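Undergrad: Need the 3D shape of this:
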Amino acid sequence: MIRDTLPGVRRLISSRWVRLALAAAVTAVVVVAVLRLRRAPAGSEVRVSPRTPPSPRGAAGSDAVPGRETPVGAGPAGHPGGPPAAEAPAARKEVIRRRVVRWGSVVIALCVLVFATRAVERAVFSEETVPVAERFEEPPAPSATSADSSAAPSADSSGTAAEEDCRPGTETPAVREVDPRVTRAVNRQWRRIERWLEANAPRTHRTLSPPARARTIAIAEAQMGLRFPGDLRASLLRHNGSVLNKGSGLTIFLYEAMNVRDIRDTWRRLCGIGAGDRIGPRVGSWEGRMIPVGADGSGNHLVVDSIRRDVGRTGDEGETSFELGGVRIPSYHALLRMTADALERGGTVGQWRPVVDGGTLSWETVRN
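TA: Next comes the predicted model:
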């Protein structure tokens, strides 16, 4: 429940000035509380008793004898020890000690508060820049040679490799946690996209789906016999694709964002087509190691390599390419980041430029 509300809190408290104001308010409250707790009750401090004036000469009860000097150190009756002048330095030291303890406690409390506030800000509200988020989670991806040789058997025209790649999984579904750093990095890019869509393409913004369930993702992984990369899972846990509404759904370049069920069903359908004329790993037609994440409605798909985790496309004629518009995209997080950059800056990603018509986002092809 708390985890589900954090994205809303982050969007609400997105301004650094608002966070600083909240931190200042909390600091003031803590300082006042510490001062009140450390303040001694009235009259608790040791007060210096005024020196008792000597009794008037000849007054009743006086031991002084007229015509006789009073011995040094002797005092009036009832005060054989003389005046309490020696108590004054001790009382002053006690007052100073209490003040030092009081203000020392305030300083320590402020230091603890500063460090705690900074830690909370980094953990909850930080929008850290993660230049290589695709390397965060899970064991390092195998090299191109080892990954291709171990994950995809050699192909021939009979389609044997496609059958191996597309063999349904037999594992029991198991929910895997996403690295928190990956989640923060992906959510940061989604916040940028969401803010831009809300301000410039509200119809498309309304088509963003609620989060997918982690259990649903685990079931799809088990049925496909694949593992979704961490940044893809984090994205689906933010938005489970887009709800198509008269062509106004979210498109990344020319591809409609797909939900978990569509990903699984499209993977099964493409696996049923076979390998065709594939001549090697990632060369030629469809491979079962690919995860379709977007579709343009004409038989072309945006895909993520489940092993190398980079983003590519498969065409309606069976070709596969991992350069989108002449640009290599190393991860799904990088795809989101490039999309957010293009939206905010009005730029391009490869050969595509975002345009808005009637509150709906679309992409146009830029000719060089």
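Undergrad: only C-alpha atoms for contact and neighbour calcs from this point on.
TA: OK.
Undergrad: all strands of the stretch 151-300 of the chain, in order?
TA: Taking DSSP state E, counting those that start in this stretch to define them, one finds strands in the stretch 151-300 of the chain at 251-252, 255-257, 290-295.
Undergrad: most packed of those strands?
TA: Most buried of those by mean neighbour count (mean count of other C-alpha atoms under 10 Å) is strand 290-295; its value is a mean of 26.
Undergrad: What ranges does this protein have for its helices?
TA: 2-12, 16-38, 87-120, 144-151, 160-165, 180-200, 202-205, 214-224, 230-236, 260-273, 332-345 (DSSP state H).
Undergrad: Which of these sits closest to Ser362?
TA: helix 202-205 (9.3 Å; C-alpha to C-alpha).
Undergrad: how far does that closest one sit from the chain's center?
TA: On the basis of C-alpha atoms, centre = their mean, to the nearest Å, helix 202-205 sits 25 Å off its chain's mean C-alpha point.
Undergrad: and that helix, what other elements does it pack with?
TA: Helices and strands touching helix 202-205, by 3 or more C-alpha pairs under 8 Å, 6 or more residues apart in numbering; DSSP states H and E, are helix 180-200, strand 360-365.
Undergrad: please redo it, this time with the cut-off set to 10 Å
TA: helix 180-200, strand 352-357, strand 360-365 (3 or more C-alpha pairs under 10 Å, 6 or more residues apart in numbering; DSSP states H and E).
Undergrad: another one to check against the first:
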Amino acid sequence: MDVVRESWRRIERWIASEPALPPVEEMFNPPAALTEIDAAERALGHSFPASYRASLLVHDGQIETGYVPHEWLPNGMYLLTLRETVALWREERAAETRFGNEGDFEGMEEDTGESDRVRDFPTVTAAGRLPMAQNEGISYMYLDLVPGPAGNRGQVIYTRDECSFSVAGSDFADFLSRYADLLERGEARYDAESYDAVVPTDEQATWEDLLCG
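TA: Now for the predicted structure:
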């Protein structure tokens, strides 16, 4: 999809303009091979939405550097590789199998104002939610393949706290384009001193204000 490739080019230009960030080729992996994408889909039991598949054909997540990759996504998140997506999805399924019938997840039901778009499950994880970004177990971004009745299959959702979601885009192309807009307009900036992450430029604003308003 041309719109995905163009959004990536815009983000790459923004990264190149940030002196605190390394060159793009040191932050992001090269494209995933079609065979790798097909294998990941088989492992997950789901086909990727077209816009996310197009993104994988530009960059297969961020480069593993031995420490936390640069947190350039909302809420200090970084983009997972295909391998990491499959591994984290499997960890979530294993946790559900281990604890789901023992009541350990009680109290983890979603309490969200977007319940018409994000389906309510007993836990925030679900087999139809594919993890694509994270912040070291603090926050997550998913491709939502099991949306609520007013949502879109393949919408991008992220945890705004431990048990509720916000919708950041109707699909990955929509999210990436709107996020590139925020970066180019200066409504979000990379704060190397306090956070080592991208934050809203207006200290009174939240990511919900920027992405969901």
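Undergrad: Let me see the TM-score of these two.
TA: Here the TM-score for the pair of chains, by TM-score structural alignment, normalised by the length of the second structure, is 0.72; 175 aligned residues with a C-alpha RMSD of 2.6 Å.
Undergrad: The strands of the stretch 151-300 of the first structure: which one's closest to Leu226 of the first structure?
TA: strand 290-295 (8.4 Å).
Undergrad: whereabouts in the second structure does the closest one align?
TA: Strand 290-295 of the first structure corresponds to residues 129-134 in the second structure, going by TM-score structural alignment.
Undergrad: sorry, back to before: need the strands of the stretch 151-300 of the first structure in JSON lines (columns: distance to Leu113 of the first structure).
TA: As requested, the strands of the stretch 151-300 of the first structure are exported to JSON lines (distance: least, C-alpha to C-alpha, whole Å):
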{"stretch": "strand 251-252", "distance to Leu113 of the first structure": "43"}
{"stretch": "strand 255-257", "distance to Leu113 of the first structure": "44"}
{"stretch": "strand 290-295", "distance to Leu113 of the first structure": "45"}
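Undergrad: who wins for proximity to Arg238 of the first structure among the ones you listed?
TA: With C-alpha to C-alpha as the yardstick, what comes closest out of these is strand 255-257 (12.6 Å).
Undergrad: mean offset of the closest one relative to the second structure (after superposition)
TA: Once the two models are superposed, strand 255-257 of the first structure sits on average 0.8 Å from its counterpart in the second structure (mean C-alpha distance after the TM-score superposition for the first structure).
Undergrad: name the helices or strands packed onto that strand?
TA: In this structure, strand 255-257 of the first structure makes packing contacts with strand 290-295, strand 301-305, judged by 3+ C-alpha pairs under 10 Å, 6+ apart.
Undergrad: Summarise which helices and strands the longest one is packed against.
TA: Secondary structure elements in contact with strand 290-295 of the first structure, counted by 3+ C-alpha pairs under 10 Å, 6+ apart, are strand 251-252, strand 255-257, helix 260-273, strand 301-305, strand 311-314.
Undergrad: Just send the ones you listed back as CSV, with distance to Val120 of the first structure too.
TA: Shown next, in CSV, are these (distance: least, C-alpha to C-alpha, whole Å):
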stretch, distance to Val120 of the first structure
strand 251-252, 34
strand 255-257, 34
helix 260-273, 33
strand 301-305, 34
strand 311-314, 34
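Undergrad: how about those, which one is nearest Ser209 of the first structure?
TA: The nearest among these, by C-alpha to C-alpha, is strand 255-257 at 9.9 Å.
Undergrad: Onto which residues of the second structure does the closest one map?
TA: Under TM-score structural alignment, the match for strand 255-257 of the first structure is residues 77-79.
Undergrad: before we move on, the earlier item: what about the helices and strands packed on strand 290-295 of the first structure, which gets the closest to Leu361 of the first structure?
TA: Short answer: strand 251-252, nearest of those by C-alpha to C-alpha, at 7.3 Å.
Undergrad: Show residues contacting that closest one.
TA: By C-alpha atoms under 10 Å, 6 or more residues apart in numbering, the residues outside strand 251-252 of the first structure that reach it are 204, 241-242, 244, 257-258, 294-296, 302, 335-336, 339, 352, 354, 360-363.
Undergrad: Quick check: Ser331 of the first structure vs Met338 of the first structure, distance?
TA: From Ser331 of the first structure across to Met338 of the first structure, the span is 11 Å (C-alpha to C-alpha, to the nearest Å).
Undergrad: circling back to that earlier point, which entries within the contacts of strand 251-252 of the first structure meet the buried criterion?
TA: 204, 241-242, 244, 257-258, 294-295, 302, 335-336, 339, 352, 354, 360-363 (16 or more other C-alpha atoms under 10 Å).
Undergrad: returning to what we had before: same list (the helices and strands packed on strand 255-257 of the first structure) but as JSON lines, adding distance to Leu197 of the first structure.
TA: Formatted as JSON lines, those follow (distance: least, C-alpha to C-alpha, whole Å):
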{"stretch": "strand 290-295", "distance to Leu197 of the first structure": "19"}
{"stretch": "strand 301-305", "distance to Leu197 of the first structure": "21"}
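Undergrad: quick one: which of these is nearest Ile193 of the first structure?
TA: The closest of those to Ile193 of the first structure is strand 290-295. By C-alpha to C-alpha, the value is 17.0 Å.
Undergrad: Next, the mean deviation of the closest one compared to the second structure.
TA: With mean C-alpha distance after the TM-score superposition for the first structure, strand 290-295 of the first structure averages 0.4 Å from its match.
Undergrad: Fine by me, we can end here.
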